[in-house]
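Novice: Generate a structure from the sequence data that follows.
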Amino acid sequence: MPKKKKSPGPTSRLVFPQDEQKHDWLSLLLEGYFITDQGVAKGIELMEKQGAKLACTKGCSHCCATHRSIPAYPLELIGVTWYCTEKLEEPFRTPLLTQLMEHKHGDACAFLIDGVCSIHPLRPMACRQFNVFNKPCEIDEDAYYTRRKDVMNPIKKYTNKAFSVMMPFYGVTDRAQKRHVVENGLMHNMAKDMQNLNWASLARKMMEFDAQIPKN
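Specialist: So this is what the prediction gives:
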């Protein structure tokens, strides 16, 4: 299971020490998510100062079930694949395998198991930043369209910084080039819709990994 690194501020960065030594991309992703989470915490704080009350609570998964388009970037998808293959344990692993094999476009998020996000530590930025205020979503409601004012706007400064931190994965290391890519929204051209991906291939990777583990 992931460990927490103590850090000032409202959130802590997830760390996987051995895996981060093995995979250079993992530190970039986790650092980007750490910045994203800080931005979310700040955004919630600002909304609450304006009198809004966060409606999202543990156990609520309406957005996971109703949103038919969930963008994720290539680095995020690699993170999801790694987490599911090498880190995900029961009680999620077995039902997720079945769900990934059977998932089709129009279904709820492939990673939603009995109302719980099975990849919560590695969930994409889009999921992390979607926060609804004042009243919980109704079943089948997408609050972004039904009551936009109740949906938090991500703080651009944090989002851009998170994208910039992840940029070396895409071969962009020059500071000016990073700024160009981020400020012109070029990152969004790489986003994939998680609903349209072939998740059965991930299930096969998970089963191949499991087959390599020695049996006691």
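Novice: from here on, contacts and neighbour counts on C-alpha atoms
Specialist: OK.
Novice: how close does residue 184 get to residue 14?
Specialist: 29 Å (C-alpha to C-alpha, to the nearest Å).
Novice: From the neighbour counts alone, determine which of those two ranks first.
Specialist: Taking other C-alpha atoms under 10 Å, residue 184 and residue 14 do not tie; residue 14 has more neighbours (18 against 10).
Novice: Is that one part of a helix or strand, or is it coil?
Specialist: strand (DSSP: H, G, I helix; E, B strand; the rest coil).
Novice: for comparison, sequence B:
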Amino acid sequence: MRPLNSRHRDPALERALPGAALMLEACALVDASVDAAMAAARGAGRRWACGPGCDTCCRQPIPVTPLELLVMRAQMRFRLAPGIRARLEAQHAEQCAAEPDPLRRPCPYLLDGACAVYAVRPLACRRYLVLDQPCAPGEICTESRPEDMLIPARKALHAALALTFPWYGARWRDLGLTEPPDASPESAAAQAWLASVTVPLQRLVWN
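Specialist: Prediction:
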């Protein structure tokens, strides 16, 4: 299992965006759970099918929390070269003009078949892994062959989201959200609230 101290670190980004450090800790928790699940899958004779150039999952609705989106926006502004940002912006404008339904558009951070903000990609993307055979174009593996989906520990996802809960407790008004419940971050009420503020990335003003 990957040690948590191997998490992505970006001091400038973490200083610029309150909450970024919490989100990166959350990503590290999920990454460790994925590593554990993958180790178990390898022990059962299975292999990871995802790799460079595989972007089928990036063309499906991608659930994100507000803090995940803010971190991706910050990564784009602070870490991507101006030319890359310009290409992303132009591509997004073209996609919006061609497809009015946002849920039919690919992830706005997908460029040349790869994630432009991979280091801070959403928790959902980190957990979506296919075994043995890569996805066919347009395939939704959770529907077509769920037995080939890697299943990381959901408890780790809940713990990761719980790390971010206090950040929302201090900023929910500024973000235009409903008030979080006065409950433990890992409680069912807190997790339900986090689920309620999770929306498809493609529906949001992304940049």
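Novice: Identify the residue nearest the geometric centre of structure 2.
Specialist: The structure's structure 2 has its C-alpha centroid closest to residue 122; by C-alpha atoms, centre = their mean the separation is 1.0 Å.
Novice: Matching it against structure 1, which residue comes up?
Specialist: In structure 1, the residue matched to residue 122 of structure 2 (TM-score structural alignment) is residue 124.
Novice: Over to residue 10 of structure 2?
Specialist: Using TM-score structural alignment, residue 10 of structure 2 pairs with residue 16 in structure 1.
Novice: which residues sit in contact with residue 75 of structure 1?
Specialist: Shown in contact with residue 75 of structure 1 (C-alpha atoms under 8 Å, 6 or more residues apart in numbering): 25, 29, 166, 169.
Novice: Trace the first one over to structure 2, please.
Specialist: Okay, so that is residue 25 of structure 1. For residue 25 of structure 1, the aligned position in structure 2 is residue 19, judged by TM-score structural alignment.
Novice: hang on, that match packs against residue 164?
Specialist: Yes: in this structure, residue 19 of structure 2 is within contact of residue 164 by C-alpha atoms under 8 Å, at 7.4 Å.
Novice: Run a quick neighbour tally on the counterpart of residue 170 of structure 1 in structure 2.
Specialist: Under the alignment (TM-score structural alignment), residue 170 of structure 1 maps onto residue 168 of structure 2. Per other C-alpha under 10 Å, the neighbour tally for residue 168 of structure 2 reads 19.
Novice: how about the nearest residue to residue 168 of structure 2 once chain neighbours are set aside, secondary structure?
Specialist: Leaving aside its chain neighbours, residue 168 of structure 2 sits nearest to residue 180 (7.3 Å; criterion: C-alpha to C-alpha, 6 or more residues apart in numbering). Judged by three-state DSSP, the three-state class of residue 180 of structure 2 is coil.
Novice: list the contacts for residue 180 of structure 2?
Specialist: Taking C-alpha under 8 Å, 6+ apart, we find residue 180 of structure 2 in contact with 168, 169, 172, 190, 193.
Novice: Would you mind measuring from the equivalent of residue 102 of structure 1 over in structure 2 to residue 71 of structure 2?
Specialist: For residue 102 of structure 1, the aligned residue in structure 2 is residue 94 (criterion: TM-score structural alignment). Residue 94 of structure 2 is 24 Å from residue 71 of structure 2, where distance means C-alpha to C-alpha.
Novice: Kindly report the same for residue 7 of structure 2.
Specialist: Residue 7 of structure 2 is 15 Å from residue 71 of structure 2, by C-alpha to C-alpha.
Novice: These two - which one has more neighbours?
Specialist: residue 71 (24 against 18).
Novice: now for the more buried one: what does it line up with in structure 1?
Specialist: By TM-score structural alignment, residue 71 of structure 2 lines up with residue 79 in structure 1.
Novice: which SSE is residue 166 of structure 1 in?
Specialist: helix 156-166 (DSSP states H and E).
Novice: So which bits of that helix are buried?
Specialist: 158, 159, 160, 161, 162, 163, 164, 165, 166 (16 or more other C-alpha atoms under 10 Å).
Novice: that older thread, the match of residue 102 of structure 1: neighbour count?
Specialist: 11.
Novice: How about the contacts made by the residue lying closest to residue 119 of structure 2 once chain neighbours are set aside?
Specialist: Using C-alpha to C-alpha, 6+ apart and skipping residues adjacent in sequence, the residue nearest residue 119 of structure 2 is residue 8, 6.8 Å away. Residues near residue 8 of structure 2 by C-alpha under 8 Å, 6+ apart: 24, 28, 119, 120.
Novice: Which among those residues count as buried?
Specialist: Counted by 16+ other C-alpha under 10 Å, the contacts of residue 8 of structure 2 give 24, 28, 120 as buried.
Novice: Among the residues you listed, which lie within helices?
Specialist: Using DSSP state H, the subset of those located in helices is 24, 28.
Novice: now, which of the buried ones among the contacts of residue 8 of structure 2 sits nearest residue 85 of structure 2?
Specialist: Here the nearest of those to residue 85 of structure 2, counting by C-alpha to C-alpha, is residue 120; it sits at 15.8 Å.
Novice: how near is the closest one to residue 5 of structure 2?
Specialist: Distance from residue 120 of structure 2 to residue 5 of structure 2, by C-alpha to C-alpha: 16 Å.
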